[in-house]
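Peer 1: coords please:
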Amino acid sequence: MRILFLTLSLLLLLTGCNPKPGGKIEAAQKLKCDQFYIREEEVEKEAISLAKKVSGVDDAAAVVLKENTKRKIVVGVKVSNFNRLRMKGIRKEIYDDLEAKYKDGEIHVSTDAKVYKEIETLQKKGTPGSKEESCNQKKELKKIEKDMKG
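Peer 2: Have a look, this model is predicted:
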C-alpha cells in the first residue's frame, strides 16, 4: 500500500510540475515589437480640450497612438464632488464628442482616478524617440486599456 501511495505521489508531483510546452515561445512572441507607433500630440490636445468642455470635468489627460492607419484615443478625466454622481453621463458625452470628430479612431474614455493618473503619466513622457520607447508606450497603453475594462 505504501509503495502504491509513494508511486502515485511521485507521479503526480512530476506531471504537475512540468512546464507547458511552447510556453517560452509564446512569451517571446508577446514581447516582439515590429512597428514604430506615432504619438499624435495635436490630437491629444484637441481631445483634452473637448473633454474639458463637458460640464463636471475638472481636468483631462489623453494619449493618442497611431499605427498604420489605425488611431487609438485613450482619455482619462478627473471628476470631483457631486459631479461624481453622473460619471456615466460624462463618459458618454465625451465619448460621443470624440467619436463625432474622430470617426476613424478606437476611443476609450475613463473617469477612474487611477486610470486618469496613469494616462497623465504616459502623456507627460512625450513622443518616443526610439522604436523601443514606442513599444514600451504601446505596452503601457494596453495595460491602461486592460485596467479600464476591469
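
Peer 1: From here on, just use CA atoms for contacts and neighbour counts.
Peer 2: Will do.

Peer 1: And the helices in this structure?
Peer 2: With DSSP state H as the definition, the chain shows helices at residue ranges 2-16, 23-31, 41-53, 87-101, 113-124, 131-149.

Peer 1: how far is the longest one from where the chain is centred?
Peer 2: In other words, helix 131-149. If you compare the mean C-alpha spot of helix 131-149 with that of the full chain, they lie 5 Å apart, counting by Cα atoms, centre = their mean, to the nearest Å.

Peer 1: got the angle for that helix vs helix 23-31?
Peer 2: Angular relation of helix 131-149 and helix 23-31 on a 0 to 180 degree scale: 100 degrees, by axes from the mean of the first three to the mean of the last three Cα atoms, to 10 degrees.

Peer 1: what's the angle between helix 131-149 and helix 113-124?
Peer 2: Helix 131-149 and helix 113-124 are oriented at 160 degrees to each other (the same axes, to 10 degrees).

Peer 1: Please give the structure of this sequence too, so both can be compared:
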Amino acid sequence: MKHFIAIIIGVMILGGCGPQAETIQPLQVGNQTIVAQEKADEAKQILLSMEEVLEVKGVVNEQGIYLAPRVKHFDRFHLNDIRKRGHENVAKRFPKETVHVSTDKKIYMELEKLEQELKKKTISEKRFSTKLKELEEKMKG
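Peer 2: Next up, the predicted model:
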C-alpha cells in the first residue's frame, strides 16, 4: 500500500511539473481598418518575443506606435527594464517612428478597446486620433 501511494504521489508531481507552453497570438488588426495596422502587428510580435511578456495590445497612426504589454506576474518587479528593452527593440525595427510603450494596465485595456473598435470598424478616424492623443498624454504622465 505504501508503494502504491508513493507511485501516485510521484505521478502527480511529475505530471504537474511539465512545461506549460502558453501560446497567445495578438489580435492581428492588419490593413482592413480605417488606419492600416501592419506596423502595430509587427511591433506586437517583437514585444511578444520577450520572455517576460504574455500578451500585447497596440495600434499605430501617423504620430507613432502605441504598445502595452501584459507581463508575467513575477516580472512586474522589473517593469522599467521591460519597458525600456521593449521600446529599444521596436525603435530599432522602426527607426523613423515614435514608439510609446506602457506597462500600465489601464493603458493596456484602453488599447484593447481601440483594437476591437478598429477590427469591427466602429470608430471614425477622427475619434481614433483623439483617443490616441488622450492615451499619449496618459502614457507621459
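
Peer 1: CSV for the helices of structure 1, including mean neighbour count?
Peer 2: CSV is the format used below for these (neighbours: other Cα atoms under 10 Å):
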stretch, mean neighbour count
helix 2-16, 10
helix 23-31, 9
helix 41-53, 18
helix 87-101, 17
helix 113-124, 18
helix 131-149, 16
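
Peer 1: Can I get those helices in CSV including distance to I73 of structure 1?
Peer 2: Shown next, in CSV, are those (distance: least, Cα to Cα, whole Å):
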stretch, distance to I73 of structure 1
helix 2-16, 43
helix 23-31, 22
helix 41-53, 8
helix 87-101, 9
helix 113-124, 11
helix 131-149, 10
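
Peer 1: For L65 of structure 1, find the nearest of those.
Peer 2: helix 131-149 (7.7 Å; Cα to Cα).

Peer 1: on contacts alone, who are the packing partners of the closest one?
Peer 2: Counting by 3 or more Cα pairs under 8 Å, 6 or more residues apart in numbering; DSSP states H and E, the packing neighbours recorded for helix 131-149 of structure 1 are helix 113-124.

Peer 1: what range in structure 2 matches the helix it packs on?
Peer 2: On structure 2, the counterpart of helix 113-124 of structure 1 by TM-score structural alignment is residues 105-116.

Peer 1: Repeat that for stretch 136-144 of structure 1.
Peer 2: Residue correspondence for stretch 136-144 of structure 1 in structure 2, counting by TM-score structural alignment: residues 127-135.

Peer 1: same question, stretch 47-60 of structure 1
Peer 2: The alignment of stretch 47-60 of structure 1 onto structure 2 (TM-score structural alignment) spans residues 43-56.

Peer 1: Quote the end-to-end distance of the matching stretch.
Peer 2: Distance across stretch 43-56 of structure 2, first residue to last, is 9 Å (Cα to Cα, to the nearest Å).

Peer 1: Run through who's touching it.
Peer 2: By Cα atoms under 8 Å, 6 or more residues apart in numbering, the surrounding residues in contact with stretch 43-56 of structure 2 are 24-26, 57-58, 67-72, 75, 82, 86, 89-90, 108.

Peer 1: hmm, try it at 7 Å
Peer 2: Among residues not part of stretch 43-56 of structure 2, those counted as contacts by Cα atoms under 7 Å, 6 or more residues apart in numbering are 24, 26, 57-58, 67-72, 75, 86, 90.

Peer 1: Just give me the match in structure 1 for A91 of structure 2.
Peer 2: With TM-score structural alignment defining the correspondence, A91 of structure 2 maps onto E99 in structure 1.
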